[in-house]
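1. Prediction below, plus the sequence it came from.
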Amino acid sequence: MRRWLGQHLAALGDALRRLLAAPLNTVLSLLVIGVALTLPSAGWLALENVRQLIGDNPGVQQISIFLSLDAEKRDIGEIESRLRAAKAGNWRFVAREEALRHLQASEGMAEIIASLPRNPLPDAFVFTPSSAQPEVLEQLARTFATWPKVAHVQLDSAWVHRLAALIRLGRLVLLLLGVLFAGALVTITFNTIRLQIFAQAAEIEVARLIGATDAYIQRPLHYFGMLQGAFGGLCAALLVTLGFQLLTPAVAELARLYGSNFTMRGLTASDVALLAAIGGSLGWLGAKISVLTHLRRFA
């Protein structure tokens, strides 16, 4: 076990030395890999921020339950009991007097409201479901509409469906981009390892003559590809973080103008580790394919 570990540590050290031996080429390769991983990573993070914004803004997933004008306190209490028993989310009761005050506070509405003989607004419940799935929202709306003294249930289900469809489309586009750029990363590593093999052709031939095994020759090249991919993933994380840091003040200002305290979510430590792992895995795959393809000439 100690011998096996020593061989892998020696191969890892050799791969690091090869990376440091040509710093300019290494930096350029890392930047290319970083850019290839940045686009799908930034898109995924943008989608996560959209989901967070939707979750923090209950207005896009609220159901308004308007009662009949003749609803009494007993009817209101019964609906509260039904909502409590449903255990599907939170709700807030809006009395007709409170709704009238809010309407009077709107610009240009005070004189119109004052001219009315009585309050035309009904009592209402504003229900915020725990699930934002369109099917769940529609089922809840249909259920609420059957309750006694409920005159109207308002749910913009078409908007919810459009939003869900856009998010699904965004995920599909990100998946396609991820596959495309993963192939690009494998190709970059493939060519880099190919150049390494050609540059060290004499060294590889000598190693074979003195009895070096295929595993011994291939191991540093595998680690080289893995390290290059992992460092490229870290470079992508840095680029995404810098980009979101530049966007955060503008997004926060826009959110403030709309009365929201939304702040953009950046990459977490686990996200950075995942990017490095993905880059390392793809780099190892590219190195593996390149080694199997080009080392045959030395057989």
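-> Alright, I've got the coordinates. Residues are numbered from 1 along each chain as shown.

2. contacts, neighbours, all on C-alpha from now
-> OK.

3. where along the stretch 1-150 of the chain do the strands fall?
-> Counting by DSSP state E, counting those that start in this stretch, the stretch 1-150 of the chain has strands at residues 63-67, 89-94, 124-129, 150-154.

4. out of these, which comes closest to residue 197?
-> strand 124-129 (60.1 Å; CA to CA).

5. Ends of stretch 134-153, what's the gap?
-> This stretch, stretch 134-153, spans 15 Å end to end (CA to CA, to the nearest Å).

6. Please compare the first structure with the one that follows:
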Amino acid sequence: MNTWLRQHLAAFRRALRRLWAAPLNTLLSLLVIGIAMTLPAAGYVLLDNIKALGKSASGVQQISLFLEAGANRDLVRSTQDRLDAAVPGQWRFVPREEALDRLKSSEGMAEIVASLPRNPLPDAFIVEPRDGSPEALETLRETVAAWPGVAHVQLDSAWIKRFDAFLKLGRLAVSLLAAVFAVGLTAVTFNTIRLQVLAQADEIQVARLIGATDAFIRRPFYYSGALQGALGGLAAGLLISLGLSALEEPVSRLATLYGSSFTLHGLPPLQLALLASVGAALGWLGAQLSVSLAIRQMD
């Protein structure tokens, strides 16, 4: 086991030395790989932000439950118990007095509300289920509407279905883009490693003559491809972060104009690590294809 670890550590060091020996070529390769990974990764980040924006919009993915006029406290408590048991998510009770105060604060409504003989607004619950899919929201709406004392349940199901269809289409488009750029990244790594193999062809031939195995010869190139892919993934994460930083202030200012506190979300550390891992896997694949072809040609 120790011998195996030493061999892989030595191969990893040789790969690092090869990358460091040609800094300009390495930098250009990382830039190409980073840009190739930035486009699909930025697409996923954009879709996540659009989804978060849709959730933060007023009334989106929320169910408004209105009780019957004159509902007593017992009915309110029983409805609260039902929500606790049936709804995996959050809900908020809006008493009729609070709703009337909000209506009074609306522009031009204070005098109209003051002329009313009594409060016409019902008690209500604002429900935000954890599962925001159209099917789950529609099922929950039908369930809640059948509860005793519930006068009306409001859900903009048509808008939610359109929004969900848009997100699905966006994910499909980004997935296709990611597949295309994955092939491109593998091709870039293939070509880069092939040039390294050709540049060291004499060294490889001598190593084979003195007994070096193919696994020993291949291993540094595999690590070189994986390192380039992983560093390219980190470069893509850096480019995305820079882009989001440039857009953060204009987006926040625009959201403020619409009365929202929405802010852009970047790549969390787990997704950044996943991006680097995908880059390493594609780089390893490109290196494996390239070295296998080159050694077969040497034979």
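-> Nice, I can see it. What you see is a predicted model, and the numbers here were worked out from it, not measured in a lab.

7. Please state their TM-score.
-> Scored against TM-score structural alignment, normalised by the length of structure 1, the superposed chains reach a TM-score of 0.88; 299 aligned residues with a CA RMSD of 2.4 Å.

8. circling back: mean neighbour count, the strands of the stretch 1-150 of structure 1: which tops it?
-> Most buried of those by mean neighbour count (mean count of other CA atoms under 10 Å) is strand 63-67; its value is a mean of 23.

9. average offset between that one and structure 2?
-> In the superposition with structure 2, the average deviation recorded for strand 63-67 of structure 1 is 2.0 Å (mean CA distance after the TM-score superposition for structure 1).

10. now the angle between strand 124-129 and that strand, please.
-> 150 degrees (axes from the mean of the first three to the mean of the last three CA atoms, to 10 degrees).

11. picking up where we left off before, between the strands of the stretch 1-150 of structure 1, which one is nearest to residue 207 of structure 1?
-> strand 124-129 (67.8 Å).

12. Which elements pack onto that closest one?
-> Other helices and strands packing on strand 124-129 of structure 1, by 3 or more CA pairs under 8 Å, 6 or more residues apart in numbering; DSSP states H and E, are strand 63-67, strand 89-94.

13. need those strands in a markdown table with distance to residue 274 of structure 1, can you?
-> Shown next, in a markdown table, are these (distance: least, CA to CA, whole Å):
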| stretch | distance to residue 274 of structure 1 |
| --- | --- |
| strand 63-67 | 38 |
| strand 89-94 | 34 |
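
14. about what we covered before: closest one to residue 198 of structure 1 among the strands of the stretch 1-150 of structure 1?
-> Closest to residue 198 of structure 1 of those is strand 124-129 (CA to CA; 62.6 Å).

15. average gap between that closest one and structure 2?
-> Counting by mean CA distance after the TM-score superposition for structure 1, strand 124-129 of structure 1 comes out at 2.5 Å.

16. how about residue 262 of structure 2, secondary structure?
-> Counting by DSSP: H, G, I helix; E, B strand; the rest coil, the backbone at residue 262 of structure 2 sits in coil.

17. Give me the nearest residue to it, chain neighbours excluded.
-> If the residues on either side of it in the chain are set aside, residue 262 of structure 2 comes closest to residue 255, at 6.0 Å by CA to CA, 6 or more residues apart in numbering.

18. circling back: next, format the strands of the stretch 1-150 of structure 1 as CSV and append distance to residue 168 of structure 1.
-> Putting the strands of the stretch 1-150 of structure 1 into CSV (distance: least, CA to CA, whole Å) gives the following:
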stretch, distance to residue 168 of structure 1
strand 63-67, 23
strand 89-94, 24
strand 124-129, 21
strand 150-154, 25
